[in-house]
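**Student:** no sequence for this one, just the structure:
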């Protein structure tokens, strides 16, 4: 049975900052030129912003380009940064250090990225962009010549055994002259496109971190709107990259988060437990005592930077935002870069789609526009900071100071990145980490955390976490690494169940936060994360 189809000039996969900025700028350019362009955005979350997660402090540089009058339009940038603190933690103490220059936040704002994306969605719809939340792009469509010709949304109402259920609804095909992939970090369709078009042939492997975040309503006596606090050090050992953030928003709200580089080597390490332990530090705990935890979430982020950027275009499509890897790691910011990539993509797309003599389906003008923009210079200048932490915390800090102040980001070399899944050591060769039990006041267990993320999946749908080889979790992961998926997953999705006939891996897919960590860190790359049924997953309020 053939699927229904709809035709557009441009289809955009993902309603994050990059995808919505692409859509908005396309419509702005078309309106200015008196041209008609049909633009559609599909979003797997139940609403725009439902799956978006970030700290977040936004640098409004790209927003100023997109909407110079954003204040008059009511953009939800309500809390300007007033103080920056950077601390080095030991188990019981804290030392205040000079704030690194990239982390100065004068002129920036503490925001809810979900609310910001909801606002961007409203601006896009006012310009005539069609946005369809709750529809997951599950398949890339290709024409006879091998160029991308759009996407198909996933079928709804499919039972666990893959058969149509009583509420079955077939997915739709959305055909486009150009398709923009803005899926965020480790996009499932983007991963397939990388392989099909060999987009990484001239790039380093991407390297990632996992960011885990909670939103708290705190005692007004300890609330300081506009305060940002970043830490390094405890509870992580010096050979593991990572750190924390605390951002004081308006309304007695504080977002607190912890990032662990996924190139860590000890399979006993649990990023979730490190985060919970971090909150018990005296300098951190004081903000949350007597407070109330409002929400929880987790998301992987692309940390490879300049040298890990893939080829950005291919016949019929392009990559924007964090799915390509536009994140300034030393700044701990990617929203402004994602938006800028979307703005430049839109300009190149518009020129391509309105040209009378377009002879190719590949928008080669897009990377050229990026290379001439401030985004390219900014990303290039910090390219060596993140990979320098392979020498540990102290080596990374020392090198970063030299690179920043002496070479000013123009060192005559580029440090290389490595694939995170290759970095785990055997469990027998590593020190086991024993984490304290949660107290239910400052620290919490995973299942109570997943509960307040409002995560929901249709229970009867097929499992969206697919094993290439069902034997590998036991014969390799458990035998060699003590099943690290039990610890790197921040939602309790993976569980080793020990039965009379032997251990087996149980996948609790209904808990999945869509962070993609399993797809990244699995040492044998045996786990393939695919989109579940549309609107499934977390529903983040104010995150």
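**Tutor:** Noted; the coordinates are in hand. Please read these numbers as outputs of a predicted model, since none were measured by experiment.
**Student:** please count neighbours and contacts with C-alpha atoms only from this point.
**Tutor:** Fine.
**Student:** by contact count, what packs against the helix or strand where residue 370 lies?
**Tutor:** According to DSSP states H and E, residue 370 maps onto helix 365-371. Secondary-structure packing of helix 365-371 (3 or more Cα pairs under 8 Å, 6 or more residues apart in numbering; DSSP states H and E): helix 335-353.
**Student:** included below, for side-by-side comparison, is a second structure:
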């Protein structure tokens, strides 16, 4: 197929904090020195920020580097954290407040802000365009382009106007080849191109498997008398403790009477009957959270996997012709429950490395090993090294004992213990068989505090062109019914927070149905399927959620 091609000095894939920071810094450096440097950024969402979802308590350290005058520039950081509260939920109606002195020091939020990360990225996108970055929203990068020597030479965007069976429809438009001397991959957690690059170049040969959590979040408007701007609440325990599942919950009070509430479920859970969505719906009935939500209205819903393996799970991040940055590599600091500042910092390091390399040698396809040196000498490495045992300790000892260990490690010893824990077991391999695990019976939603998946997905503004090839494919179409159903009661029906997967009972047999139009792009299926049979790829441009204020 003949494709149009466009050449740039640098191609950035992904309009999240990491990719935007890299693109902006590259243009800043070029403008200071008066050099010509062309940068383009492609984003699969209909607009920059449309697919961004995070808690989010935002640490502004990297933003301070990128835009020291961000306050006067109108950056949407409007609600400074005023107070931190941490609770252990012992059951469905009791909670125990953890004194601040006993909380891990990494969870203290002095100087941080409660934000909509989607709005922050929208603002960063505006700054990028002002600085001369060519920003192309609605253009997912579908494949990596390689030269004859196996070096990355860019990406190709997805074809538009392809029918369900692969035929070209009337409005067919072929994807465009975006060629760069360097290509920066910043797709976020479990990026589908990042996953391919890790495999092709064996970037994970010397690291632990990546570990993940599924974050589910809602935005509510609540009565003024229940709103406490700047209040941050974290909790662990119920309801996840009842199924021996690890994770935690959060509520953040923003401005204008809005709060966000969410839960992160570790994807190493064992019980195939567990439904992260229904666990979250239960959580909102706990008095700790109900006191704020009662009388309010839910205005948005979303879900996204997060990479939480930390330092031990970081792959090699450089390869011929490109870099892997941000959550595409797994730079989130799970002990802080924050990844935006580390993603942004990784983008700044990537930009500095690329700029310096191109100033010396303009040839394409260089393997920028200097990035690894900059990363190791940076604040990201220091953070991730300090908290390196936090996640593995939780997996090894459980939430309570793991928390005690982490308090000693982080608060007293500042992460300087002379050992490093490892967790070599991938999350998809931890699931027990259905006949061993107890069935979990979840209460029906009351449509006041708890809701069903259908009404929730509606609030995410998710939309996909239905007449297109399904972006969720199976390596073997027989596996869901022939193996996953009898062995694990086909857990895709429950781990997906959007109702994408169903087992439909026809008159003669069971049938596995994929409702791809519901997909929130959370990537949980690609991560947790015990048979590793589901492959997520980017759909036609602009498809997926269209989050507001997430």
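**Tutor:** Arrived safely. Bear in mind that the values here come from a model prediction, so they are computed numbers and not experimental data.
**Student:** mind checking the TM-score on these two?
**Tutor:** Superposed pair, TM-score by TM-score structural alignment, normalised by the length of structure 1: 0.99. Supporting alignment: 543 aligned residues with a Cα RMSD of 1.1 Å.
**Student:** hang on, the earlier thing: tell me the angle of whatever helix or strand comes next after the helix holding residue 370 of structure 1 relative to helix 335-353?
**Tutor:** Counting by DSSP H and E, the next helix or strand C-terminal to helix 365-371 of structure 1 is helix 374-381. For helix 374-381 of structure 1 against helix 335-353, the angle between stretch directions is 130 degrees (axes from the mean of the first three to the mean of the last three Cα atoms, to 10 degrees).
**Student:** equivalent range in structure 2 for helix 374-381 of structure 1?
**Tutor:** The alignment of helix 374-381 of structure 1 onto structure 2 (TM-score structural alignment) spans residues 379-386.
**Student:** return the mean post-superposition distance for the matching stretch against structure 1.
**Tutor:** Stretch 379-386 of structure 2, aligned to structure 1 and superposed, deviates on average by 0.7 Å (mean Cα distance after the TM-score superposition for structure 1).
**Student:** who touches that stretch?
**Tutor:** Outside stretch 379-386 of structure 2, the residues that touch it by Cα atoms under 8 Å, 6 or more residues apart in numbering are 310-311, 331, 333, 342, 345-346, 375-376, 410, 414-416.
**Student:** distance to residue 34 of structure 2 for the residues you listed - can I get that in TSV?
**Tutor:** Supplementary listing: those in TSV, determined by distance: Cα to Cα, whole Å:
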residue	distance to residue 34 of structure 2
310	38
311	37
331	32
333	36
342	29
345	24
346	24
375	27
376	30
410	45
414	43
415	43
416	44
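**Student:** buried subset of those?
**Tutor:** 310, 311, 331, 333, 342, 345, 346, 375, 410, 414, 415 (16 or more other Cα atoms under 10 Å).
**Student:** pull out the buried residues from the helix holding residue 370 of structure 1.
**Tutor:** Quick answer for helix 365-371 of structure 1 (16+ other Cα under 10 Å): 365, 366, 367, 369, 370.
**Student:** and stretch 5-21 of structure 1, end to end?
**Tutor:** Stretch 5-21 of structure 1 has its terminal residues 25 Å apart, counting by Cα to Cα, to the nearest Å.
**Student:** equivalent range in structure 2 for that stretch?
**Tutor:** The alignment of stretch 5-21 of structure 1 onto structure 2 (TM-score structural alignment) spans residues 5-21.
**Student:** try stretch 166-175 of structure 1
**Tutor:** Aligned using TM-score structural alignment, stretch 166-175 of structure 1 spans residues 170-179 in structure 2.
**Student:** over to stretch 244-258 of structure 1?
**Tutor:** The aligned range for stretch 244-258 of structure 1 in structure 2 is 249-263, by TM-score structural alignment.
**Student:** and the contacts of the matching stretch?
**Tutor:** Residues contacting stretch 249-263 of structure 2 (Cα under 8 Å, 6+ apart): 55-57, 78-79, 114-115, 215-224, 227-236, 247-248, 264, 280, 289.
**Student:** just give me the closest of the contacts of stretch 379-386 of structure 2 to residue 522 of structure 2.
**Tutor:** Lowest distance from residue 522 of structure 2 to these (Cα to Cα) belongs to residue 331, with 17.6 Å.
**Student:** can you name the residues that contact the equivalent of residue 123 of structure 2 over in structure 1?
**Tutor:** Aligned by TM-score structural alignment, residue 123 of structure 2 pairs with residue 119 of structure 1. Each residue near residue 119 of structure 1 by Cα under 8 Å, 6+ apart is listed here: 75, 76.
**Student:** ok, average deviation of the host helix or strand of residue 119 of structure 1 from structure 2?
**Tutor:** If you go by DSSP H and E, residue 119 of structure 1 is part of helix 113-126. Helix 113-126 of structure 1 differs from its equivalent in structure 2 by a mean of 0.5 Å after superposition (mean Cα distance after the TM-score superposition for structure 1).
**Student:** quick one: distance of the helix or strand following that helix to the chain centre.
**Tutor:** Where DSSP H and E defines the elements, the next helix or strand beyond helix 113-126 of structure 1 is strand 130-133. Distance of strand 130-133 of structure 1 from the chain centroid (Cα atoms, centre = their mean, to the nearest Å) equals 20 Å.
**Student:** same question for stretch 207-221 of structure 2.
**Tutor:** 6 Å.
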